[in-house]
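S.K.: Everything below, folded, please.
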Amino acid sequence: MGSEDLFRKRKARESAELKRKQHIRAQNKRYLIVCEGTKTEPHYFRELLDDWGIRQQVVRVAPNDGVSPDRVVAHALHLYNEDAEGGDAYDKVYCIFDRDKHTTFSAAVQQTKDLSAGGKPLEAITSTPCFEFWLLLHFGYTDQPFHAAGKKSVGDQVVQALKAKDGFKQYGKGLKGIYTGLKGRLNEAVGNAEKLRSHCEATSSVNPATDIDKLIATLRSLKPE
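M.R.: Model (predicted):
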């Protein structure tokens, strides 16, 4: 058999293998979650993914590279581009960050919208004032705004309210087991977040608010049969 025939057969095998991988890839979308928090949010989502049997190959929770919203988006974009250059870009990239008192919040949200419009599927998943408000919604509905008072920041006020709930007296950043302890109330939290969104749209309010329920809905759709 000539070298030309061997070359053609090798190329045919490579082409067939590429098509096979592309077919498999089309059936299995990949998602990336990049959090502002270094511990609390990553722990929460990793526990949820493990509980729902969603593999890391499907949803990756990446370490952050800076805690301000603009840094979260920049790092998420870097990770997206890195994968795209390898020929297998993420189908969706979620940037999780808080409004809190960040000066780059609005610009970061707008940047994700601009990037998405340009074909790079980044989406901001935000909470106002902070992620802990999402946890608070597991205990009931509230649309009462939070504000800084005295030496307590707006985020401190949410944490104080959370610590008043059963099982959260010792709450602190980086605490593990939060998802596990609250998963029985997850549907209640989702319902409360949806109700709050309707309230915010009707009143043009942005405090409090959260989009975490939107991400939860996406992840729920990825649960194995």
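
S.K.: alpha carbons only for contacts and neighbour counts from here, please
M.R.: OK.

S.K.: which residues make contact with stretch 50-68 from outside it?
M.R.: Stretch 50-68 is contacted from outside by 28-38, 42, 45-46, 49, 71-72, 75, 97, 102, 104-105, 220, 222-224, using Cα atoms under 8 Å, 6 or more residues apart in numbering.

S.K.: Only the buried subset of these, as a ChimeraX command please.
M.R.: The command below creates a ChimeraX selection of those among those that count as buried (16 or more other Cα atoms under 10 Å):
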select :30,31,32,33,34,35,36,37,38,42,45,46,49,71,72,75,97,105,222
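
S.K.: Test my guess that residue 126 contacts residue 207.
M.R.: No - assessed by Cα atoms under 8 Å, residue 126 is found out of contact with residue 207, at 11.5 Å.

S.K.: Can you pick out the residue with more neighbours from those two?
M.R.: Set side by side, residue 126 and residue 207 give different neighbour counts by other Cα atoms under 10 Å, the larger being at residue 126 (23 against 17).

S.K.: Next, the second sequence, to be compared with the first:
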Amino acid sequence: MSKRAKRRSELDRRRVAAKRNRRIFLIVCEGETEKRYFDSLRGHRGVQIHAVHVRRAKHPQRERVVRTAVEAERSDYTGVWAVFDTDGDDVTELCREAARKGVETACSTPTFETWLLLHLGDHRAALGSGAKAEKALQALLPSWSKGRTRFEDFAHGLQDAVERAELLPPGGDPSTGVHRLIRVILRE
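M.R.: This is a model prediction of the structure:
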């Protein structure tokens, strides 16, 4: 083998090893709030995320979120997640279907704002609706709005949010699975 071919072979092995060690997550989000949160999380502790937003119509788009995640080209990603609201509905079968097709789910009841609330306090009272979750969040963080969600506003309470979320009953109101995604991303 020539020196040139040997060098090229060694470089190819290094590229493959670098790709194997690179951790990039695809996160398919139902809402703009989720996408903004994850987009701004990218700079946190070397996190590599590609967040996409499935445009939300008047009705929940969780099935579309899961379908988009399932149909995504996954070879470049360490993991693929679907993040959506339950709006109080039973999403057990949808989560099972996603898992069967290799997609992890992180759903929140009633909405993603539940996850954000947990950064700011130990919220265990039923929220009932997304509108009530938003109102509770604005009471704790008056500068917050859906269109201006930034991870930086919640970063100080990230570890608390993870711990609080783990104590909530899965599928209850309130509840969220976002803590599982955060643990995977941050390798905790």
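
S.K.: Skip ahead from the top helix by length along the first structure and say which helix or strand is next.
M.R.: Ranked by residue count under DSSP state H, the longest helix found in the first structure is helix 3-27. Once the chain leaves helix 3-27 of the first structure, the next helix or strand it forms, by DSSP states H and E, is strand 31-35.

S.K.: In the second structure, which residue range corresponds to that next one?
M.R.: Under TM-score structural alignment, strand 31-35 of the first structure corresponds to residues 25-29 of the second structure.

S.K.: so what corresponds to residue 175 of the second structure in the first structure?
M.R.: Counting by TM-score structural alignment, residue 175 of the second structure lines up with residue 209 in the first structure.

S.K.: who's in contact with the closest residue in space to its match that isn't next to it in sequence?
M.R.: Setting aside the residues directly before and after it, residue 209 of the first structure is nearest to residue 128 in space (Cα to Cα, 6 or more residues apart in numbering), at 5.0 Å. If a contact means Cα under 8 Å, 6+ apart, then residue 128 of the first structure has 98, 99, 100, 206, 207, 208, 209, 210 as its contacts.

S.K.: Could you find the closest non-adjacent residue to the fifth one?
M.R.: Leaving out its chain neighbours, the residue that sits closest to residue 207 of the first structure by Cα to Cα, 6+ apart is residue 145, at 5.2 Å.

S.K.: any idea how far residue 155 of the first structure is from the one you found?
M.R.: Counting by Cα to Cα, to the nearest Å, the gap from residue 145 of the first structure to residue 155 of the first structure is 12 Å.

S.K.: So if I had to pick from these two, which one is more boxed in?
M.R.: In terms of neighbours (other Cα under 10 Å), residue 155 is the more surrounded of residue 145 of the first structure and residue 155; the figures are 21 against 14.

S.K.: what about residue 66 of the first structure, how many residues close to it?
M.R.: 16.

S.K.: ignore the last one, residue 53 of the second structure
M.R.: Residue 53 of the second structure is flanked by 18 other residues according to other Cα under 10 Å.

S.K.: Great, nothing more from me.
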